[in-house]
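> Give me a 3D structure for the following:
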Amino acid sequence: MRFVLQRVSKASVLINKETTEAIGGGLVVFMGIHQDDSKTDCDKWIQKILKLRLFADDQKPINRSIKDVDGQILLISQFTLYADCQGQNRPSFRQAANPELAQEIYNYFEGKLKQAWPQTKTGQFAAHMDVSLVNDGPVTIILE
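Predicted coordinates for the structure are as follows:
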């Protein structure tokens, strides 16, 4: 799995030109699923995301977790995180999981994340989405 986390002051996702979800301060989590991934890794990544200290406190600019600040999460599926552009101008996505496997893992991850952090909102798997966000910092972290 590959994740891009962005600390945001606000974010929203539009599907068919309608806002379906919006958050205030927190994290936008873009999630890519590799062809070799399985559900067994989900709990580890969820705990990492929830415990990662990306928010300021009185002493340091990056010292508190999403849980510490009671922030929100917007989870977005993004197979393009596994784009391979080596030696070509058209990206290949052969490393990304096939849609059936990716949806199974994404749905499982989404359910477990919402269980662990109810302030989680999501986009729609495999939909064309317009994601708007205000990156706070900017803070952007890649996890894999």
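> hey, let's count contacts and neighbours off CA atoms from now on
Fine.
> Quick one: distance of stretch 43-57 to the chain centre.
Centre-to-centre, stretch 43-57 and its host chain are 12 Å apart (CA atoms, centre = their mean, to the nearest Å).
> the longest helix in this structure is where?
helix 99-116 (DSSP state H).
> contacting residues around that helix?
Contacting residues not belonging to helix 99-116 are listed as 33-35, 38-39, 42-43, 46, 75, 77, 120-122, 125 [CA atoms under 8 Å, 6 or more residues apart in numbering].
> what's the answer for stretch 31-39, then?
Residues contacting stretch 31-39 (CA under 8 Å, 6+ apart): 1-4, 75-82, 95-98, 101-102, 105-106, 108-109.
> rerun that using 7 Å as the cut-off
The contact list for stretch 31-39 (CA atoms under 7 Å, 6 or more residues apart in numbering) reads 1-4, 76-79, 81-82, 95-98, 102, 105.
> what do you get for stretch 69-87?
Contacts of stretch 69-87 (CA under 7 Å, 6+ apart): 2, 23-33, 91-93, 95-96, 119-123, 125.
> Give the buried residues for it.
Neighbour-count burial for stretch 69-87 flags 71-82, 84 (criterion: 16 or more other CA atoms under 10 Å).
> let's see this one next to it:
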Amino acid sequence: MRFVIQVVSESQVTVDGEVKGKIGKGFMVLIGIGHDDTKEIADVMVKKMLGLRIFADENGKTNLSLDKVDGQLLLISQFTLYADCRHGNRPGFTDAAGPELANDLYEYIIAKCKEQVPVVEKGVFGADMKVSLTNDGPFTIVLDSKDLIK
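Just a heads-up that it's a prediction; the model follows:
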């Protein structure tokens, strides 16, 4: 499982010109799910993401987590995080989970986040989405479950 976490001052996702999710200060997270991923892996990833202390405190040090700044979440499914570009110029996606597993785990992640974060918005699984954001910093973190779970 892979999360690309971007600290944002605002972000939104639209499908066919209609806003489907919109947040203020918080994280816009691209979520890639691999075919070997499980709910247990998702639990580890969500816990790590929500615990990250990457917002500035009163001294300008990255020391505060999402809950300490009343941050919001925008969660976007993104199978292309599993692009394999090792051969040729056209990426392969054989390591990405199939749609059924990916959507199940994506919805599970959303539900787990809603247990702890008051504002959780989402994209539309499998849709052609337009995502806009104002990256604050910029500050971007990539979490990969294979690095977190040994």
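> circling back to that earlier point, what's the spacing between the longest helix of the first structure and its chain's center?
With CA atoms, centre = their mean, you get 12 Å for helix 99-116 of the first structure.
> after superposition, how close is that helix to the second structure?
Its match in the second structure and helix 99-116 of the first structure itself, once the structures are fitted together, sit a mean 1.1 Å apart by mean CA distance after the TM-score superposition for the first structure.
> Let me know the secondary structure of the residue located most distally from the centre of the first structure.
No residue in the first structure sits farther from the centre than residue 87, which is 28.0 Å out by CA atoms, centre = their mean. For residue 87 of the first structure, the assignment made with DSSP: H, G, I helix; E, B strand; the rest coil gives coil.
> ditto for residue 147 of the second structure
Per three-state DSSP, residue 147 of the second structure ends up helix.
> Give me the neighbour count for it.
9 (other CA atoms under 10 Å).
> corresponding residue for it in the first structure?
In the first structure, no residue is matched to residue 147 of the second structure (TM-score structural alignment).
> and residue 147 of the second structure, what does it touch?
Counted by CA under 7 Å, 6+ apart, residue 147 of the second structure has zero contacts.
> can you check residue 92 of the first structure too?
83, 84, 85 are the contacts of residue 92 of the first structure under CA under 7 Å, 6+ apart.
> sorry, back to before: of the contacts of stretch 69-87 of the first structure, which belong to strands?
2, 23, 26, 27, 28, 29, 30, 31, 32, 120, 121, 122 (DSSP state E).
> my guess is the second one contacts residue 12, does it?
Think residue 23 of the first structure. Yes - if you go by CA atoms under 7 Å, residue 23 of the first structure and residue 12 touch, sitting 6.3 Å apart.
> and which of the contacts of stretch 31-39 of the first structure is nearest residue 61 of the first structure?
residue 4 (19.4 Å; CA to CA).
> Identify the single longest strand in the second structure, thanks.
Longest strand in the second structure, counting by DSSP E: strand 129-144.
> ok, and what's touching that strand?
1-15.
> Show me which of those residues are buried.
Burial by neighbour count, 16+ other CA under 10 Å: within the contacts of strand 129-144 of the second structure this picks out 1-14.
> about what we covered before: adding distance to residue 60 of the first structure, write the ones in strands among the contacts of stretch 69-87 of the first structure out as a markdown table.
Shown next, in a markdown table, are those (distance: CA to CA, whole Å):
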| residue | distance to residue 60 of the first structure |
| --- | --- |
| 2 | 27 |
| 23 | 24 |
| 26 | 17 |
| 27 | 18 |
| 28 | 21 |
| 29 | 23 |
| 30 | 26 |
| 31 | 28 |
| 32 | 30 |
| 120 | 26 |
| 121 | 28 |
| 122 | 30 |
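> taking these as a set, which two sit the farthest apart in space?
2 and 23 (22.0 Å).
> any idea how far the residue most central in space within the second structure lies from residue 64 of the second structure?
Closest residue to the average C-alpha location of the second structure: residue 29 at 2.4 Å, with CA atoms, centre = their mean. Residue 29 of the second structure is 18 Å from residue 64 of the second structure, where distance means CA to CA, to the nearest Å.
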